[in-house]
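**Student:** Pasting the sequence and the predicted coordinates here, then a few questions.
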Amino acid sequence: MDCIKLAHGGGGSKMQNLINDIFVRNFGNEILNAMEDAAKLSGNLAFTTDSFTVKPIFFPGGDIGRLAVCGTVNDLSMRGAKPLYMSSAFIIEEGFPMEELDRIAASMAEALKEANIIIVTGDTKVVEKGSVDKIFINTAGIGVIADGIDISIKNAKPGDMVIVSGNIGDHGMAVMMAREEFDFKGKILSDIAPLNNLVKDILALGGDIRVLRDPTRGGVSETLYEIANMSGVGVEIYEEKLPVASGVKGMCDILGLDYLHLANEGKLIAVVKRESADKAVELMKKNKYGENAAVIGEINDSGLVTIKTAYGTSRILDRPSGELLPRIC
């Protein structure tokens, strides 16, 4: 009998197969089948949901509470929506320290204030010890999309440019360092951040912003494959243009990992009309969460996802398939 494995939650090809073979087959409809980070409903409403099981719940640069708020805000923002309201449901293990719960709630409150969004409903469940690992959080979010904004994973066109808003792989490596306790002297912090204001800044370019996506589980690599598949295009990125912190790159070299597969929680991938790419980067760099923004590639009609190496050769970009790091978000 086939069973669920950790890889089915890893954000790569196995997870995509699970979604298609089980959930889309049973629940499929026009809205769900669009496979967007947030569903666009009537009245220009955007709606999303997410669950957070990160381990450990506190890590350099963040915690499960800030992650829950920012993850929800960012999914709404990737449709060009202004986030307005959230729900938050907590599943808590019996014996969980009250002080840690309060710390998580305070962190959420700080992120809510920064993103200018409010929690308007919620739920709490406590289960017997061992039935859940400390605390899990489920959220939903509602936002509104302004008239004239049409951002979709299906909108990429050959000739468009691919932009990333900053250094990649920080969150995945920060959680890995916190969990595995490697003897590493550098300080790698998660990049968790609400990106709604960054998105608001670049929406000044209107319809020239084709696609927005946050490269969480599966990293930049998986996100590029999703864009290629849903838009029916190819993507080529340039290895030398990829912004990566030296500490993250160094640890990837030591551990044999690919930073393009590492999760990010405060970065976005934008596909932008070629003529507006430089302006989009300029606008991003004015925001503290876009200071290291860069054009990293372009859309073509090959149907392939490739990377041009520092040596001038191109190869197929590996797509995540197994589970690099369970419970990364």
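**Tutor:** Arrived safely, thanks for sending.
**Student:** okay, CA-based contacts and neighbour counts for the rest of this
**Tutor:** Fine.
**Student:** residues near V271, how many?
**Tutor:** By other C-alpha atoms under 10 Å, 31 other residues sit near V271.
**Student:** ok, now the one 4 residues further on?
**Tutor:** Burial measure for E275: 12 neighbouring residues, criterion other C-alpha under 10 Å.
**Student:** ok, which stretches of the chain are strands?
**Tutor:** For the chain, strands defined by DSSP state E occupy the ranges 39-41, 45-52, 58-59, 62-63, 81-93, 118-127, 135-145, 161-164, 209-213, 234-238, 269-272, 294-300, 305-308, 314-316.
**Student:** Surely I237 is in contact with A310?
**Tutor:** No: contact between I237 and A310 fails when scored by C-alpha atoms under 8 Å: they sit 11.1 Å apart.
**Student:** For the two, indicate the residue with more neighbours.
**Tutor:** The neighbour count for I237 versus A310, taken as other C-alpha under 10 Å, is higher for I237 (24 against 11).
**Student:** ok, that one - contacts?
**Tutor:** Residues in contact with I237, defined by C-alpha atoms under 8 Å, 6 or more residues apart in numbering, are V162, I296, G297, E298, T306, I307, K308.
**Student:** can you do 6 Å?
**Tutor:** Listed by C-alpha atoms under 6 Å, 6 or more residues apart in numbering, the contact partners of I237 are I296, G297, I307.
**Student:** E239 too?
**Tutor:** K308, T309.
**Student:** for comparison:
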Amino acid sequence: MSVDEKRRGRERTGPVVREEQVLEKIEAFRRRRPRLLEDVVTMAHGAGGKASAALVDAVFLEAFRNKELERRCDGAVLPLPSGESLAFSTDSFVVHPLRFPGGSIGHLAIHGTVNDLAVMGARPAWISAAFVIEEGFPIEQLRAIAADMAEAAKAADVEVVTGDTKVVSAGAADGLYITTAGVGLIPPGRELSGDRVRPGDRVLLSGTMGDHGAAVMLARGDLGIEGEIKSDTAPVNGLVEALLTAAPSTRWLRDPTRGGVGTVCNELAMETGLGVVLDEASLPVSPQVNGVCELLGIDPIYVANEGKVLAVVAPEETDAALAAMREHPLGRDAVVIGEITDRLSATVAVRTAFGGTRIVDMLVGDPLPRIC
């Protein structure tokens, strides 16, 4: 073969090699965790999307790196000598306003931790509560919020067994911040993990998207919008137990809070390396929430809930899972919203009503700050 023939051969094959390299780079980019580029913390770092993931990875995971943190779950799973496992989770609540249609910061403080434990497969049992209270905060309001917490704990069948109180000077805490931590027991043999998710599995959602985020935004009164939207804040541990009894092969669970269903599905895709394909026509949104989101220019798929469950179940258990969820008061509107596929890698896509598809990326920025 002459030199010219070799050169022409390289020219013919060169573009193919370069295209493969480009595809590999695109794939690597999709799998890459977000990087922390800012020099200071911004509100976006609390939104539960890309900026939050970058902050956690670059600062906290880097400082405290261990096996449990590497899982990036809602809490830690710690084995016990009895064969059971202990689930341990913590969360802080800075919602503004402190009271909104459907609940208060007190309800959120209990529900948030109970729900994080429940979607880990645990049966929540004990809660700790720490309060940062601003000087001048009315005692009657504090008493009312404590009563809300007691009410929520009773409904979730958990006890607040320890806590702490700090008071800061006026203007330093926006009234009241609450941090709760909780523990619960995971029965032997119960395992929920992205490692168990398989192509063909179905994605279920227990009800409508965005109720909590929309309710809090309207309660602030800054938008000049009136509407009858209540937060869905509620303890989902009973719903989860009903689901796991009916569908014991359930693969994976999450509660779609900050960043909504879209962000949680992206976390699922990154954890498994598989694709999540959602059906736009099946995504449940109330007309009121949809109207608020249209006015604000926000996709409801990114708006938070505080009383919903996102589940990945085996195809053969889908009907049983749906039936069990719909029999529970918190799962009456449960629906299959999508499926897992190996035709996409670590990507979330939505099939539109027009027959096309669109990519749903992780939330960028903070469209709804201070909602939990």
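**Tutor:** All right, it came through fine. Note that the coordinates shown come from a computational prediction; the quantities given were computed from them, not determined experimentally.
**Student:** Could I get the TM-score for this pair?
**Tutor:** For this chain pair, the superposition-based TM-score is 0.98 by TM-score structural alignment, normalised by the length of structure 1; 329 aligned residues with a C-alpha RMSD of 1.1 Å.
**Student:** could you measure Q141 of structure 2 against R99 of structure 2, distance?
**Tutor:** The gap separating Q141 of structure 2 from R99 of structure 2 is 10 Å, by C-alpha to C-alpha, to the nearest Å.
**Student:** what do we get in structure 1 for P138 of structure 2?
**Tutor:** Under the alignment (TM-score structural alignment), P138 of structure 2 pairs with P97 of structure 1.
**Student:** ranges for the helices of structure 2?
**Tutor:** Secondary structure of structure 2 (DSSP state H): helices at 3-31, 50-55, 62-64, 67-70, 105-118, 139-156, 211-220, 237-246, 260-272, 287-296, 318-327.
**Student:** Tell me which of these is the most buried.
**Tutor:** helix 105-118 (a mean of 28; mean count of other C-alpha atoms under 10 Å).
**Student:** which residues sit against that helix?
**Tutor:** With C-alpha under 6 Å, 6+ apart as the criterion, helix 105-118 of structure 2 contacts D74, L98, P124, I145, D148, M149, A152, A234, P235, V236, N237.
**Student:** and the fifth one, what does it touch?
**Tutor:** Neighbour list for D148 of structure 2: G106, H107 [criterion: C-alpha under 6 Å, 6+ apart].
**Student:** one more time with 10 Å, if that's ok
**Tutor:** G103, S104, I105, G106, H107, L108, A109, I110, L142, K154 (C-alpha atoms under 10 Å, 6 or more residues apart in numbering).
**Student:** And the last one, what's its match in structure 1?
**Tutor:** With the correspondence set by TM-score structural alignment, K154 of structure 2 lines up against K113 in structure 1.
**Student:** How much space separates the spatially most central residue of structure 2 from L268 of structure 2?
**Tutor:** Centroid-nearest residue in structure 2: P256, 3.3 Å away (criterion: C-alpha atoms, centre = their mean). Separation of P256 of structure 2 from L268 of structure 2 (C-alpha to C-alpha): 11 Å.
**Student:** Mutual contacts of those two, please.
**Tutor:** G262.
**Student:** What residue, apart from its backbone neighbours, is nearest S85 of structure 2 spatially?
**Tutor:** P79 (4.3 Å; C-alpha to C-alpha, 6 or more residues apart in numbering).
**Student:** Enumerate every residue touching the one you found.
**Tutor:** Applying C-alpha under 10 Å, 6+ apart, the residues near P79 of structure 2 are S85, L86, A87, L185, I186, P188.
**Student:** just E282 of structure 1 next, same as before
**Tutor:** Contacts of E282 of structure 1 by C-alpha under 10 Å, 6+ apart are I202, S276, G290, E291, A293, A294.
**Student:** In CSV, list those along with distance to D318 of structure 1.
**Tutor:** Converted to CSV, the contacts of E282 of structure 1 look like this (distance: C-alpha to C-alpha, whole Å):
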residue, distance to D318 of structure 1
I202, 30
S276, 29
G290, 26
E291, 27
A293, 23
A294, 21
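**Student:** Highest neighbour count among the residues you listed?
**Tutor:** A293 (25 neighbours).
**Student:** which position in structure 2 aligns with that one?
**Tutor:** Per TM-score structural alignment, A293 of structure 1 is aligned with A334.
**Student:** so its match touches V285, yeah?
**Tutor:** No: if you go by C-alpha atoms under 10 Å, A334 of structure 2 and V285 don't touch, sitting 11.7 Å apart.
**Student:** Overlap of the contact sets of those two?
**Tutor:** G207, T208.
**Student:** To D361 of structure 2, which of the helices of structure 2 lies closest?
**Tutor:** helix 260-272 (6.9 Å; C-alpha to C-alpha).
**Student:** tell me, the closest one lands on which residues of structure 1?
**Tutor:** Residue span in structure 1 matched to helix 260-272 of structure 2, by TM-score structural alignment: 219-231.
**Student:** how about the contacts of P79 of structure 2, which pair is most distant?
**Tutor:** Spanning the widest gap among the contacts of P79 of structure 2 are A87 and P188, at 12.5 Å by C-alpha to C-alpha.
**Student:** the more surrounded of the two?
**Tutor:** A87 (24 against 11).
**Student:** Give the equivalent position in structure 1 for that one.
**Tutor:** A87 of structure 2 maps onto A46 in structure 1, by TM-score structural alignment.
**Student:** So what's the residue count around C329 of structure 1?
**Tutor:** C329 of structure 1 has 26 nearby residues by other C-alpha under 10 Å.
**Student:** Can you tell me, leaving aside adjacent residues, what's nearest to it?
**Tutor:** V54 (4.5 Å).
**Student:** any idea how far V235 of structure 1 is from V271 of structure 1?
**Tutor:** For V235 of structure 1, the distance to V271 of structure 1 - C-alpha to C-alpha - is 10 Å.
**Student:** Check G303 of structure 1 too.
**Tutor:** On the measure of C-alpha to C-alpha, G303 of structure 1 and V271 of structure 1 end up 16 Å apart.
**Student:** do I153 of structure 1 as well
**Tutor:** For I153 of structure 1, the distance to V271 of structure 1 - C-alpha to C-alpha - is 9 Å.
**Student:** what is in contact with those two at once?
**Tutor:** R210, V211, L212, R213, I227.
**Student:** so which of those is the most crowded?
**Tutor:** Scoring the shared contacts of I153 and V271 of structure 1 on neighbours with other C-alpha under 10 Å, the highest-scoring entry is L212 at 29 neighbours.
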